[in-house]
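1. sequence unknown, structure follows:
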């Protein structure tokens, strides 16, 4: 087993890393250590030779601002290391395990005459094997898993007939992947290389000669494009996903300068190739918003003039599509800070795109945690330039994803009203908030898990429960499992908070409480605890116990229990005595009638 110590917070190119040759595998990261970089231990294993991928892992981590330590299992020792608790894998205790599977290990040679049911039995056996590996690693090591799945082999065999033959390698792989995706995934990030192969050329990037020659999963020439894909999986595993796309306006969302060219002079529509390309880019951005990506504008412009661009007859995007609209003559780094503050998300959640290299350079220098994409050249390439970064890679959708932009727009509208309010109680009353707390139904469990996995700020314990654990809590009727929704006069925010209380005799212990950042500071937490108290009293509970575990991002809730009337009884341990009939905490959220 090889163990390497890589230290850096800079972003060297993959070409720089590969040019160092064997010195990377045998030595230390050749850049100065940055003291405040978070260290991350990543272990690579699988059914292929993974030496070259270690370098990609190191680069991906460095580009994400992490200081990586990378280790790997020996070729052929994948299952032994997983099943043997005395293996070095268990002594290393990695934060993330990257599993690399090749297609040869995932498919079986099945007679073409086999029925669908016979093929399904064979695929199901492989699914069960993989799920058992995931469960073992997550339960025994507590690691996050990224599992890389290969593209199907480039075999046509008998042409169109093969495409619809259940036993074909391609159909086995797709069936396997779909069944795993629909199963309890234990928070695993599934990295699918099928689309990557189509975009980068399957015959070259996954050439048979590199497999037969060295059992390599990817040809060296494909590694530079693989790094951003791997980065997206790391963000998913570490809950640092990108949430918002922040866009410039002139020569980004339309051709020309709205202040100089006017509405009729900007390029949009179908009159020429350039106009059509800008319209296609707008359609792409609109599609991202429909799938849960928050949209914002950061432009050097007069705000009233800037809005005119969306009045163009061919504009697909409208002013209302943006949750934040920062137009001024100030620098864009300052504008991005305001956007992050107004949306109540981290700067590291933003992807900023601009056609101006100077603006991009400034943001990269001042805000390195913001992903910056320079949209230079032909607008026909704008979509590809964003897609090449794999910035928005969701594992699954929830119903709330499809209404997220509207919810953040409602938050923005509420902030505007707040700025004109004379006092906080008057403002909160004016929001006309209505809340609902219900035991989640089956179709809500995925959202319950997603909220716990993604939320970093209002997250008291940061335990990241999976579906299996949530269902286990739901199985006991004495436990309190609340899925909490909120509406106000500006819109429906959907399911935005989850609280789980585990009943132990006469005691209720809060084991998870998370809330979306877009409804902070509205007394919704007070509304929820009042409902918890009422439900606890109905169950004969005499004491509620809550804990707080500090992280780098959840300081906002460090005093939550004190604010709700709990008493500190031990370090980070709080209690609320229900035998004293505590008064309800003041809230401006009304209980929904049904």
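-> Done, it's in. In this text the structure is predicted, and so the values were computed from the model without any measurement.

2. CA only for contacts and neighbour counts going forward, please
-> OK.

3. How far away from the center of its chain is stretch 105-120?
-> Computed by C-alpha atoms, centre = their mean, to the nearest Å, the chain-centroid distance of stretch 105-120 equals 35 Å.

4. Now it: buried residues?
-> Using 16 or more other C-alpha atoms under 10 Å as the test for burial, stretch 105-120 gives 106, 107, 108, 110, 119, 120.

5. so of those residues, which ones are in helices?
-> Using DSSP state H, the members of these that fall in helices are 119, 120.

6. Check this protein and tell me which residue is nearest its centre.
-> Central residue of the chain (C-alpha atoms, centre = their mean): residue 241, 3.5 Å from the mean position.

7. Quick check: the gap between it and residue 356.
-> Shown here: residue 241 relative to residue 356, a distance of 25 Å by C-alpha to C-alpha, to the nearest Å.

8. again, but for residue 546
-> From residue 546 to residue 356 the distance is 50 Å (C-alpha to C-alpha).

9. same deal with residue 236?
-> When C-alpha to C-alpha is the yardstick, residue 236 and residue 356 sit 30 Å from each other.

10. ok, now residue 452?
-> Distance from residue 452 to residue 356, counting by C-alpha to C-alpha: 38 Å.

11. Of these two, which one has the most company?
-> For residue 452 versus residue 356, neighbours defined as other C-alpha atoms under 10 Å are more numerous around residue 452 (24 against 15).

12. alright, now check it against this:
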């Protein structure tokens, strides 16, 4: 299997067979790194042996479009490695996966007649783990992924008093609540609810024989669940989450074929199967509330669809829920490509849900970067099909995420408004564009890191500064990290850009500048460069340096620095702006505003 093959990767991602994925991971680790996949480094620390976890994690990460270098720590070094914060012998990893079992928390021997003593020990070990994690985070920018821990049956069933059994169960619930709370205390921590996942799993958490024989903490199935959660964290951290959900209608958002059954004959709401389709719509609406952009892609009669969207009493998603509606008889791949273009996004930002194998196959062939999900079969499984792979996961929801559906509807209004102007400058002037720069704050640092991770087109150096690094730079006297908000007559676009700058006396250097593709073509990038130049000159700098590092996706930004007035530097890809004279004017159609709280 070629790691870069999209259908093969999707098979890995959707498979729930731990034996298959274990074998696949073992073979994948023998292959050279795939340059077309996002490179990710993962350190694994375990309170037991790692076993097949490395192979399962490899399959999970490759399935999501990442090429992993996984470094399992030495057996028996869990605590000392956490305390030192040195997870690998090389560079700082992107993620650290903590594989834990009950052995870390339980004493080697305990008395069932002294539950308070047991509780004191477990709570003490939870406190020690919290201190170890805090110590480790002080020396790394990695995202640390840990998990809740199942209570072993031999502990639970070893208590003959039902009251004591309930007390220990309550103790273990507090332990797992404390593990989950670590994610609230530390932005770099993600806690996966393994206990909750196992409740839905068709396999046991542990094989007692393998546990005793090889100190394997969990079954392959349980380890696969955990690998999936680490994959979701890695995917979100790397900016590989999707922004758009494109949906079919017939036998996807409702049961039946509208053209045959009519508006009153489709299955939606009420008893099964109509209730399954309504639950899907409710889940889709919740995704939209969290920033997912919805696109309608259906081969149907537009007038009939409008009738259902507006008038069906069980319809959860009205016409205004969709940023783009492509209801016609064109090929769906063509409609998805056009929808992505109108939104200013790539088809690689899309997830497509459809019941037709023909449509799914055509979209996969024409748009290989689009995630295609199968809506055929029993509609009771539709919600699970949509949500289980976590394609829309982000580490933190930002204000811009929550506003995204409205922002992209406003984009469509701008497109309509642009007709009727004699020139693009007339249009831009009429838009009333406003740019608001500000140093990054605790409220905007997550958005800045998200832009670094997810922006590909206007990403000038490819440096993807994460939240921990961005936070550290924002408090350093040697750095400036700034965010940029944009608004116009149609509303607020939110934080659409960020810059990371190193300040070294009279020499400032732009480490990276990223800008959302949805505001390209308006001169915002030039206004940002002008603002940076003025900030540097006001601070006494005499030169502003910058770089452009070409990638497969950032060709749109290739000539940016020269357009902004910079001269080519001595090194290839380097640029310099002389600040001994006043920088040029900002684009005349953009008003610069300073935040009152900056």
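-> In hand now; what should we look at? Every value quoted in this text rests on a predicted model; they were computed, and no experiment measured them.

13. Could you tell me the TM-score of the two chains?
-> Once superposed, chain against chain, the TM-score is 0.83 (TM-score structural alignment, normalised by the length of the first structure); 578 aligned residues with a C-alpha RMSD of 4.0 Å.

14. if we can go back for a sec, need the buried residues of stretch 105-120 of the first structure in JSON lines with distance to residue 413 of the first structure, can you?
-> JSON lines is the format used below for these (distance: C-alpha to C-alpha, whole Å):
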{"residue": "106", "distance to residue 413 of the first structure": "51"}
{"residue": "107", "distance to residue 413 of the first structure": "53"}
{"residue": "108", "distance to residue 413 of the first structure": "56"}
{"residue": "110", "distance to residue 413 of the first structure": "59"}
{"residue": "119", "distance to residue 413 of the first structure": "54"}
{"residue": "120", "distance to residue 413 of the first structure": "51"}
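
15. And the buried residues of stretch 105-120 of the first structure, which is closest to residue 458 of the first structure?
-> Of all those, residue 106 has the smallest distance to residue 458 of the first structure: 40.4 Å, by C-alpha to C-alpha.

16. The closest one: what's it in contact with?
-> Neighbouring residues of residue 106 of the first structure by C-alpha atoms under 8 Å, 6 or more residues apart in numbering: 126, 173.

17. any idea how far residue 171 of the first structure is from it?
-> Residue 106 of the first structure sits 11 Å away from residue 171 of the first structure, taking C-alpha to C-alpha as the criterion.

18. mind listing the strands for the stretch 51-200 of the second structure?
-> Under the criterion DSSP state E, counting those that start in this stretch, the stretch 51-200 of the second structure carries strands at the ranges 66-72, 95-99, 143-147, 189-192.

19. My read is that residue 92 of the second structure contacts residue 141, right?
-> Yes: judged on C-alpha atoms under 8 Å, residue 92 of the second structure makes contact with residue 141 at a distance of 7.4 Å.

20. How about the contacts made by the closest residue to residue 122 of the second structure other than its chain neighbours?
-> Spatially, and ignoring its direct neighbours in sequence, residue 122 of the second structure is nearest to residue 105 (5.2 Å; C-alpha to C-alpha, 6 or more residues apart in numbering). Residues touching residue 105 of the second structure, when contacts are defined by C-alpha under 8 Å, 6+ apart, comprise 121, 122, 125, 126.

21. As CSV, those with distance to residue 329 of the second structure would be great.
-> Supplementary listing: the contacts of residue 105 of the second structure in CSV, determined by distance: C-alpha to C-alpha, whole Å:
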residue, distance to residue 329 of the second structure
121, 66
122, 63
125, 62
126, 59
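
22. Please identify which pair of those residues lies farthest apart.
-> Considering C-alpha to C-alpha, no two members of the contacts of residue 105 of the second structure lie farther apart than 121 and 126, which are separated by 8.7 Å.

23. any idea what the residue nearest to residue 122 of the second structure aligns with in the first structure?
-> Applying TM-score structural alignment, one finds that residue 105 of the second structure aligns to residue 107 in the first structure.

24. I figured residue 541 of the second structure was touching residue 506, is that so?
-> Yes: using C-alpha under 8 Å as the test, residue 541 of the second structure is close enough to residue 506 to be in contact (3.6 Å).

25. the more surrounded of those two?
-> Counted by other C-alpha under 10 Å, residue 541 of the second structure and residue 506 do not tie: residue 541 has more neighbours, with 20 against 14.

26. For that one, which residues are in contact?
-> Counting by C-alpha under 8 Å, 6+ apart, residue 541 of the second structure touches 505, 506, 507, 508, 579.

27. Apply 10 Å and report the result again.
-> Applying C-alpha atoms under 10 Å, 6 or more residues apart in numbering, one finds that residue 541 of the second structure lies in contact with 503, 504, 505, 506, 507, 508, 533, 534, 535, 578, 579, 580.

28. Could you find the closest non-adjacent residue to the alignment partner in the second structure of residue 179 of the first structure?
-> Taking TM-score structural alignment, the alignment pairs residue 179 of the first structure with residue 182 from the second structure. Residue nearest to residue 182 of the second structure in three dimensions, not counting chain neighbours: residue 189, with 6.7 Å by C-alpha to C-alpha, 6+ apart.

29. and the gap between the one you found and residue 427 of the second structure?
-> Residue 189 of the second structure is 46 Å from residue 427 of the second structure, where distance means C-alpha to C-alpha.

30. same check, this time on residue 489 of the second structure
-> Separation of residue 489 of the second structure from residue 427 of the second structure (C-alpha to C-alpha): 12 Å.

31. of the two, who's got more company?
-> Per other C-alpha under 10 Å, whichever of residue 489 of the second structure and residue 427 has more neighbours is residue 427, with 18 against 12.

32. Flag every buried residue along whatever helix or strand that one lives in.
-> When secondary structure is defined using DSSP states H and E, the element that contains residue 427 of the second structure is helix 424-431. Applying a neighbour-count criterion of 16+ other C-alpha under 10 Å, one finds 427, 428, 431 buried in helix 424-431 of the second structure.

33. Need the counterpart of the second one in the first structure.
-> Which is residue 428 of the second structure. When the first structure is aligned by TM-score structural alignment, residue 428 of the second structure is paired with residue 428.

34. count of neighbours near the nearest residue to that match once chain neighbours are set aside?
-> Closest residue to residue 428 of the first structure in three dimensions, ignoring its sequence neighbours and counting by C-alpha to C-alpha, 6+ apart: residue 588, at 6.2 Å. The tally of other residues near residue 588 of the first structure (other C-alpha under 10 Å) stands at 21.
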